[in-house]
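[1] Would you be able to build a 3D model of this:
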Amino acid sequence: MRSYDLAELLLTELHRADSPHQAAPLNRRLYHTLRATILAGYLTAGTQLPSTRDLARDLDLSRNTVMSAINQLVAEGYLTAQQGSGTYVSDTLPDQRPLTPASASRARQARDAEANPRDLSQRGCLLTRDSGAEQFEVQPFAPGALEFTEFPIQLWQKLQAKYWRGLDRDLLDYGQQGGYMPLRAAIAQYLTLSRSVRVEPEQVLITSGTQQAIDLTARLLTDHGDEAWVENPCYWGARRALEAGGLRLRPIAVDAEGISPSDSDWQSNPRLIYVTPSHQYPLGHVMSLQRRRALLKFAASRRCWIFEDDYDSEFRYTGRPFASLQGLDEHAQVLYSGTFSKVMYPGIRLGYLVVPRDLLPAFNTGLYDIYRPGQLMLQAALTDFINEGHLNTLIRRLRVAYRARRDELARRIQQCLGDRVRISGQESGLHLCLVFNPECAGVDDPHAARPPEGAHPTLGRSGGGVDDTAIADAATAHGMSVRPLSRYYIGEPQQRGLILGYAYVPTERVAPWAKKLCELIRRQLA
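    Reported below is the predicted structural model:
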């Protein structure tokens, strides 16, 4: 262990006010502290201690004080001194078997929790009752490392290295005024050409991704207790962010034309409407032009805001792409969000939020004061990546690769399962949604109960024979990562199925794992 690291640990323990040895001489206090550190497992068997000279310097103690404590521990068998080599923690301790650092930490946490119980807030309980990242994040349905072979890693390293060599010190500061202006200008041009977004560079704010954009919007445009419309089923990250802002969520049904408010929904007064019109998450439907116009008209009449999450619009494989909802907005009621995590790699954590011009001063202030954004070096490299045409080249390559994976996955599913499932969301995106036909549950079992004639084709948790959560669990047991559709619903699920991410699965592995998954589904449905 390095002398500095050990000294920091020992100094903390030496000066604890509740130490029973606080009144003892320094050499005895150091002896007891080192002994307790060894027994707690922080210094494991065979660990070499720093020299007494280095330890005395870092502890700001005399060398004689340190040597006295060390010699006593050697005499008692806690340490062994090897001539010409150094001092080491003994393999066999005289008092007790040492704990590992992890088990020692767990033991302390258990004792502290028992002695000092603390309750989460109601909001905290709501946010942590389910693990969103583990339960809802769409990742590969097949095991193995994520597939990033299409991403030009060496080029990306070269672009970043250029700015580190030049070392513009302004790029080491916080990202004030909405982010790196050349990147904001590049994004504005990209969105104007590719998504028909009406935007000037000043309206683009650089965020750490969609989650931050939703959180910032909720903080600045809504108050605790306001109503927010969300699609049902809904993107879990938006749901979490809006719940964290204290909003009352009103789930709005989704059909083949996107969000589908009922008559009673149209009579409500939401403050914020969250939608994914280009590729509804998770069903994959595209919002029709008629629905878009109706939603914009409603927002203008109610003076409420629309948050447009355009998370994967770059990956459209068939049909003519729709313009953005923001591009149709005549009343500046839409905030438009996008991300580079889907196009480049998830961990880049860079996105953007296009804000109506009259909201810019407030959003610039809120972004800086709440989050203290940075990563200007990364933003500068991304600017070159866009301006030099590398982003468009990457998107074209990814479309070809992802389309091949989607086609293979969909073909295998259709061949194996037929009318047992309906595939939703094939036109674009990075995942497929398999919606189970409840009438096909148990189709391979001649004794299985059939649904009554005239039964509603949708399926609630209490009224159906297909348990998508059980199927997802079975897939997990066989090494596949899929998500049950029912978990994305707020309230009673209206459909059941599976969400399958295919973007990060190597193309050659799609077919064998798709076959394995389909066989498992057939067995479960039977």
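[2] CA only for contacts and neighbour counts going forward, please
    Noted.
[3] Any idea how far stretch 331-343 is from the middle of the chain?
    17 Å (CA atoms, centre = their mean, to the nearest Å).
[4] What residues sit buried inside it?
    Neighbour counts over stretch 331-343 (16 or more other CA atoms under 10 Å) mark A332, Q333, V334, L335, Y336, S337, G338, T339, F340, S341, K342, V343 as buried.
[5] measure that stretch end to end?
    In stretch 331-343, first residue to last residue: 30 Å (CA to CA, to the nearest Å).
[6] Just list the residues touching G144, thanks.
    Contact analysis of G144 by CA atoms under 8 Å, 6 or more residues apart in numbering lists V505.
[7] and it, what element?
    For G144, there is no helix or strand it lies in under DSSP states H and E.
[8] so where do the helices sit in the stretch 251-400 of the chain?
    Ranges of helices within the stretch 251-400 of the chain are 263-266, 289-302, 325-328, 360-371, 376-387, 390-417, based on DSSP state H, counting those that start in this stretch.
[9] Highest mean neighbour count out of these?
    Comparing these by mean neighbour count (mean count of other CA atoms under 10 Å), helix 325-328 ranks first with a mean of 22.
[10] I'd like to know which elements that helix is packed against.
    Under the contact criterion of 3 or more CA pairs under 8 Å, 6 or more residues apart in numbering; DSSP states H and E, helix 325-328 touches strand 334-339.
[11] Give me the contact list for the strand it packs on.
    Residues from elsewhere that reach strand 334-339 (CA under 8 Å, 6+ apart): 209-210, 213, 305-312, 325-326, 349-356.
[12] mind redoing it with 6 Å?
    Strand 334-339 has contacts (CA atoms under 6 Å, 6 or more residues apart in numbering) with 209, 305-311, 326, 351-355.
[13] Not counting residues beside it along the chain, what's closest to R97?
    Nearest residue to R97 in three dimensions, chain neighbours excluded: L39, at 7.4 Å (CA to CA, 6 or more residues apart in numbering).
[14] Let me know how buried the one you found is, in neighbour terms.
    L39 has 22 neighbouring residues, counting by other CA atoms under 10 Å.
[15] Secondary structure class of the most centrally placed residue in the chain, three-state.
    With distances taken as CA atoms, centre = their mean, A133 lies nearest the centre of the chain, 5.6 Å away. Here A133 is recorded as helix under DSSP: H, G, I helix; E, B strand; the rest coil.
[16] Could you check how far it is from G374?
    24 Å.
[17] which one among the contacts of strand 334-339 gets closest to L520?
    Y311 (30.9 Å; CA to CA).
[18] run this one through as well so I can compare:
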Amino acid sequence: MLVRLDGNGRLNQRLYRGLRAAIREGRFAPGSRLPSTRSLARDLGLSRNVVLTAFAQLVDEGYAEGRGGSGTFVSSTLPDPLLAPSPYGARTKAPEAHPRLSAHADRVLALAPLPAVGRPPRAGLRYDFRYGVPAVAEFPQQIWSRLVARRARRMSINTLRYGRALGFSPLCEAIADYVRRARGVAATAEQVIIVNGSQQALDLVARLLIDRGARVAIEEPAYLSARQVFAAAGASLLPVPVDEHGIDVSQLPHGKDVRLAYVTPSHQFPLGGVLPLGRRLELLRWADEAGGWVVEDDYDSEFWYDGRPVEAIQGLDSTGRVIYIGTLSKVLFPSLRLGYLIAPEPIVPALAALKFLMDRHAPTFEQEVLADFITEGHFERHVRRARARNASRRAAMLDSFRELLGDRVEIVGENAGIHMVVWLRGTPAACMHDLIARAADRGLGIYSVAPHYLEPPATTGLLLGYACLTEREIRDGVRLLAEVIETLGK
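    So this is what the prediction gives:
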């Protein structure tokens, strides 16, 4: 307890003045409980009689009141109304409206739209087609809870100590084994770095590779938060066109000053193209010739519906130019905030050092539970079940649009992932704000694809997720959307 012994004189008087000042300044609010005399005496190194005498004077003068068996409390009304407490830490001078910040912070604040800070989900939506959100209600909570309880019962002293910057070793091993089997990634556990979500992985890559003015090739359109990370680092962004197969590799800029190309080859975000093998090999040749890096964001590769998934670019890399990013938010639950980054051996030490300086390491206990979840087979079992459910929801979404809107819409990106893009033919982009507002008034959450473009499209495009809705909710939601579209221009 931080209480000053105010002024000179006897200890009980100095303590009394310190407590009285704390009450007047509002550090002890009216009606709040004061610390016990025993604990305060122990914290301040005083005898309990000194503290009892100071408390007695506070009570005598009306600053405190004793409540039998409950302790001593600050009086609700102070003896002098003019001495009403001001809020603790009240400012005597208004803060600067535009304080001087770092160049990095200025670049962050210049981003449009500004990254959300604690933005709550919209309330009152019956059907929310928010993209990137898994069906958290279907996550096997009982299994996870059992693993959490088991780990808590068996917790060792090592769990409570600082961990490795690279992450919990058994989890790194489990992830390396999984991506080798599921994605064809060529990696050892020593190449895996556990991060607090893929967003931190992108930030680490930016800190590692980007200086101000560095040229970065990025898909157009692209994942907004990735583009913002690179822009905040000071990169000069070079948009590369995307077609139905993903990034057009032939349009990549050449030159040794291009630091990296950011790609989402398994399910281009947001348009959904799957990069064919020929383009993947061409991309690797580009990286080797340019001396640049390929940042492969494999954000939802677990969910594919037609044919077999194409192996990761990282697994085709023979020159060590690919940095692979994986996330668990789209598969398990977003608040877990654990992802992974797999890097060529020569840059692992630098990434580990950057991770250490950023936050030392990811939480150890959660890593231990996740390692158990993966090694005991629960993760892949959950992925298989989620893939089957998402396939049914995808089918319901496609059938509903075909039935209710037919040729009025064009759907892209539906063959993988947990979202699709729906273009409204003949509806100019200027109608988007009105469409979203009208839909929200009817309890329907829909989202524009435009923020993911550097050059916004001329047509209204909706980025719609379906994993967190039931098939019936999807059908009802699309029916409601069709009704809202009919009202445009009226």
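[19] Now the TM-score, please.
    Once superposed, chain against chain, the TM-score is 0.84 (TM-score structural alignment, normalised by the length of structure 2); 479 aligned residues with a CA RMSD of 3.7 Å.
[20] The residue nearest to R97 of structure 1 contacts Q96, doesn't it?
    No - at 7.3 Å, L39 of structure 1 does not count as touching Q96 under the criterion of CA atoms under 6 Å.
[21] excluding its backbone neighbours, what's nearest R28 of structure 1?
    Leaving aside its sequence neighbours, R28 of structure 1 sits nearest to A69 (CA to CA, 6+ apart; 6.6 Å).
[22] re the thing from before, reformat the helices of the stretch 251-400 of structure 1 as CSV; add distance to S85 of structure 1.
    Listed next are the helices of the stretch 251-400 of structure 1 as CSV, based on distance: least, CA to CA, whole Å:
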stretch, distance to S85 of structure 1
helix 263-266, 77
helix 289-302, 76
helix 325-328, 70
helix 360-371, 50
helix 376-387, 45
helix 390-417, 55
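[23] and of these, who's closest to S486 of structure 1?
    Of all the helices of the stretch 251-400 of structure 1, the one in closest proximity to S486 of structure 1, counting by CA to CA, is helix 390-417 (19.6 Å).
[24] name the helices or strands packed onto that closest one?
    Helices and strands touching helix 390-417 of structure 1, by 3 or more CA pairs under 6 Å, 6 or more residues apart in numbering; DSSP states H and E: there are none.
[25] That helix: average distance to aligned residues in structure 2?
    Averaged over the aligned pairs, helix 390-417 of structure 1 sits 2.1 Å from structure 2 after superposition, using mean CA distance after the TM-score superposition for structure 1.
[26] now the angle from that helix to helix 376-387?
    Angle, helix 390-417 of structure 1 to helix 376-387, by axes from the mean of the first three to the mean of the last three CA atoms, to 10 degrees: 80 degrees.
[27] Now do the helix or strand just after helix 390-417 of structure 1: which range of structure 2 does it align onto?
    Counting by DSSP H and E, the element after helix 390-417 of structure 1 in chain order, helix or strand, is strand 421-424. The alignment of strand 421-424 of structure 1 onto structure 2 (TM-score structural alignment) spans residues 409-412.
[28] ok, average deviation of that stretch from structure 1?
    Following the fit onto structure 1, the mean deviation recorded for stretch 409-412 of structure 2 is 2.3 Å by mean CA distance after the TM-score superposition for structure 1.
[29] ok, residues contacting that stretch?
    With contact meaning CA under 6 Å, 6+ apart, stretch 409-412 of structure 2 is reached by V421, V422, W423, L424, R425.
[30] Check the gap between the residue nearest to R97 of structure 1 and P94 of structure 1 for me.
    10 Å.
[31] One more: H21 of structure 1?
    Separation of H21 of structure 1 from P94 of structure 1 (CA to CA) stands at 21 Å.
[32] Look at the two and report which has more neighbours.
    Neighbour count, other CA under 10 Å: between H21 of structure 1 and P94, H21 has more, with 17 against 11.
[33] Nearest residue to the more buried one in space, please, no chain neighbours.
    In space, H21 of structure 1 is closest to R29, 5.9 Å off (CA to CA, 6+ apart).
[34] what do we get in structure 2 for that neighbour?
    Aligned counterpart of R29 of structure 1 in structure 2: R17 (TM-score structural alignment).
[35] In a strand, its match, correct?
    No - if the criterion is three-state DSSP, then R17 of structure 2 is helix and not within a strand.
[36] Would you mind measuring from it to E368 of structure 2?
    For R17 of structure 2, the distance to E368 of structure 2 (CA to CA) stands at 51 Å.
[37] and if you look at L44 of structure 2?
    On the measure of CA to CA, L44 of structure 2 and E368 of structure 2 end up 41 Å apart.
[38] Equivalent analysis for K93 of structure 2, please.
    As for K93 of structure 2, its distance to E368 of structure 2 is 48 Å (criterion: CA to CA).
[39] cool, F129 of structure 2 as well?
    Remark: distance between F129 of structure 2 and E368 of structure 2 (CA to CA) = 33 Å.
[40] OK, contacts around the aligned partner of R302 of structure 1 in structure 2?
    Residue pairing (TM-score structural alignment): R302 of structure 1 is matched to A290 of structure 2. Counting by CA under 6 Å, 6+ apart, A290 of structure 2 makes contact with G255, K256.
[41] P121 of structure 2: how many residues sit nearby?
    With neighbours defined by other CA under 10 Å, the count for P121 of structure 2 comes to 9.
[42] should've said L114 of structure 2
    11.
[43] In structure 1, what sits opposite it in the alignment?
    In structure 1, the residue matched to L114 of structure 2 (TM-score structural alignment) is S131.
[44] swap in R164 of structure 2?
    Matched to structure 1 by TM-score structural alignment, R164 of structure 2 sits across from Q176.
[45] for the stretch 201-350 of structure 2, what spans make up the strands?
    Secondary structure of the stretch 201-350 of structure 2 (DSSP state E, counting those that start in this stretch): strands at 215-220, 236-243, 246-247, 258-263, 293-297, 322-327, 339-342.
[46] In a markdown table: the ones you listed, plus distance to S39 of structure 2.
    Listed next are the strands of the stretch 201-350 of structure 2 as a markdown table, based on distance: least, CA to CA, whole Å:
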| stretch | distance to S39 of structure 2 |
| --- | --- |
| strand 215-220 | 59 |
| strand 236-243 | 58 |
| strand 246-247 | 65 |
| strand 258-263 | 57 |
| strand 293-297 | 54 |
| strand 322-327 | 47 |
| strand 339-342 | 44 |
